[in-house]
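>>> Mind folding the following:
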Amino acid sequence: MENIVLVEFPTTYKEYAFRNDIEGIEVGDKVVVDTSGGLAVAEVTKVDVVSNKASKYVVQKIDIEAHEKRIEKANKLIELKAKMEDRLKKLQEIEIYQILAKEDDEMAALLAEYGEIQK
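Sure, this is the predicted structure:
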């Protein structure tokens, strides 16, 4: 079922009417609309409006929640990667010290003392 919605663009406070045949559009939704200047993002301010000024359509509702989840997931991956890199560096460092300690008595003594202090 087609109806008319009013939208507001981020750079203006004027409402514009657009035809809409997408189910579930609500006030506050971000949508892509077909304007004379091309596609643009706007926010729905009113739904089921009576207007004869609407000639262009709402193209799509923007799924902000999915986008926020995507960003959250990407940030978590970055955080985990940094923690893994830090842990890898520490483990490599210890492994190198242990290898050197097998060949060098002074390194073995230093490593043993380091281990004792760490306890």
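
>>> going forward, measure contacts and count neighbours with C-alpha atoms only.
OK.

>>> now the longest helix along the chain, how far from the centre of its chain.
In the chain, taking DSSP state H as the definition, the longest helix is helix 64-103. Computed by CA atoms, centre = their mean, to the nearest Å, the separation of helix 64-103 from the middle of its chain amounts to 20 Å.

>>> tell me which strands and helices the helix or strand just after that helix is in contact with?
As assigned by DSSP states H and E, the chain's next helix or strand after helix 64-103 is helix 105-118. Contact here means 3 or more CA pairs under 8 Å, 6 or more residues apart in numbering; DSSP states H and E; on that basis helix 105-118 packs against helix 64-103.

>>> who does the helix it packs on touch, helix- and strand-wise?
Against helix 64-103 (3+ CA pairs under 8 Å, 6+ apart) you get helix 105-118.

>>> Check which residues of the helix it packs on are buried.
Met107, Ala108, Leu111 (16 or more other CA atoms under 10 Å).

>>> Give me the distance between the residue nearest the centre of the chain and Glu95.
Centroid check for the chain by CA atoms, centre = their mean gives Ile71 as the closest residue, at 1.6 Å. Distance, Ile71 to Glu95, using CA to CA, to the nearest Å: 36 Å.

>>> want to put them side by side, so please do this one too:
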Amino acid sequence: MEIVTLFVIALIGLEHIGIGSFEMFGSPTRQASAFDMPLDFVKQKSAKKALANQGIYNLMLGILILAIILIFTGTNLRLLMMLLMIFVIIVAIFGSLTATRKIIFLQGLPALIGLVLVMLFYA
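Below you'll find the predicted structure:
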């Protein structure tokens, strides 16, 4: 089950790389639809900058999640995976309250599943 757990955590890392890339480089039409925002707002220069800024955080978080899997082992890896999944859950809760409810399901639920897997099956 440790391999399955690492696979799920890696998928969460890849998900964040994808989300970050979408926030930074996605078309305004698709961004407006994904984030439940008006298209006119998403096309504004300041909104584009804000989405790109948010995107770089998600991109770096995804890279960090993948990097810890490659660099750390044992207890250190377990603690880092738990910590990062807790961070993702907290951010997903905040995002679902301030942006769109979809975030809790798209980011928070996978992180919760990852956290449970780490706690139960990763030694």
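
>>> TM-score of the superposed pair?
For this chain pair, the superposition-based TM-score is 0.24 by TM-score structural alignment, normalised by the length of structure 1; 38 aligned residues with a CA RMSD of 2.9 Å.

>>> circling back to that earlier point, next, the buried residues of the longest helix of structure 1.
Tyr97, Gln98, Ala101.

>>> hang on, the earlier thing: closest to Ala17 of structure 1 out of the buried residues of helix 105-118 of structure 1?
Leu111 (74.5 Å; CA to CA).

>>> Residue nearest the middle of structure 2, spatially speaking?
Short answer for structure 2 (CA atoms, centre = their mean): His16, at 3.9 Å.

>>> What residues does that residue make contact with?
Asn58, Leu59, Leu61, Gly62 (CA atoms under 8 Å, 6 or more residues apart in numbering).

>>> and whichever strand or helix holds it, how far out from the chain's middle?
Using DSSP H and E, His16 of structure 2 maps to helix 2-25. Relative to its parent chain, helix 2-25 of structure 2 has a centroid offset of 7 Å by CA atoms, centre = their mean.

>>> Report all helices and strands that whichever helix or strand comes after it contacts.
From helix 2-25 of structure 2 onward toward the C-terminus, using DSSP H and E, the following helix or strand is helix 28-34. Under the contact criterion of 3+ CA pairs under 8 Å, 6+ apart, helix 28-34 of structure 2 touches helix 39-43.

>>> Please identify the buried residues of the helix it packs on?
Val42.

>>> hmm, who's touching that helix?
Residues contacting helix 39-43 of structure 2 (CA under 8 Å, 6+ apart): Pro28, Thr29, Gln31, Ala32, Ser33, Ala47, Lys48.

>>> Test my guess that the third one contacts Glu23.
Yes - checked against CA atoms under 8 Å, the pair Gln31 of structure 2 and Glu23 is within contact range at 7.1 Å.

>>> higher neighbour count, these two?
Glu23 (27 against 21; other CA atoms under 10 Å).

>>> does the residue lying closest to that one once chain neighbours are set aside sit in a helix or strand, and which one?
Leaving aside its chain neighbours, Glu23 of structure 2 sits nearest to Gly55 (4.7 Å; criterion: CA to CA, 6 or more residues apart in numbering). Assigned by DSSP H and E, Gly55 of structure 2 falls within helix 45-71.

>>> Report the distance from that helix to the chain centre.
With CA atoms, centre = their mean, you get 8 Å for helix 45-71 of structure 2.

>>> Would you mark the buried spots in it?
48, 51-52, 55-59, 61-66, 68-69.

>>> Stretch 71-78 of structure 2 now?
Going by neighbour count (16+ other CA under 10 Å), the buried part of stretch 71-78 of structure 2 is Leu77, Arg78.

>>> That concludes my questions; thank you for your assistance.
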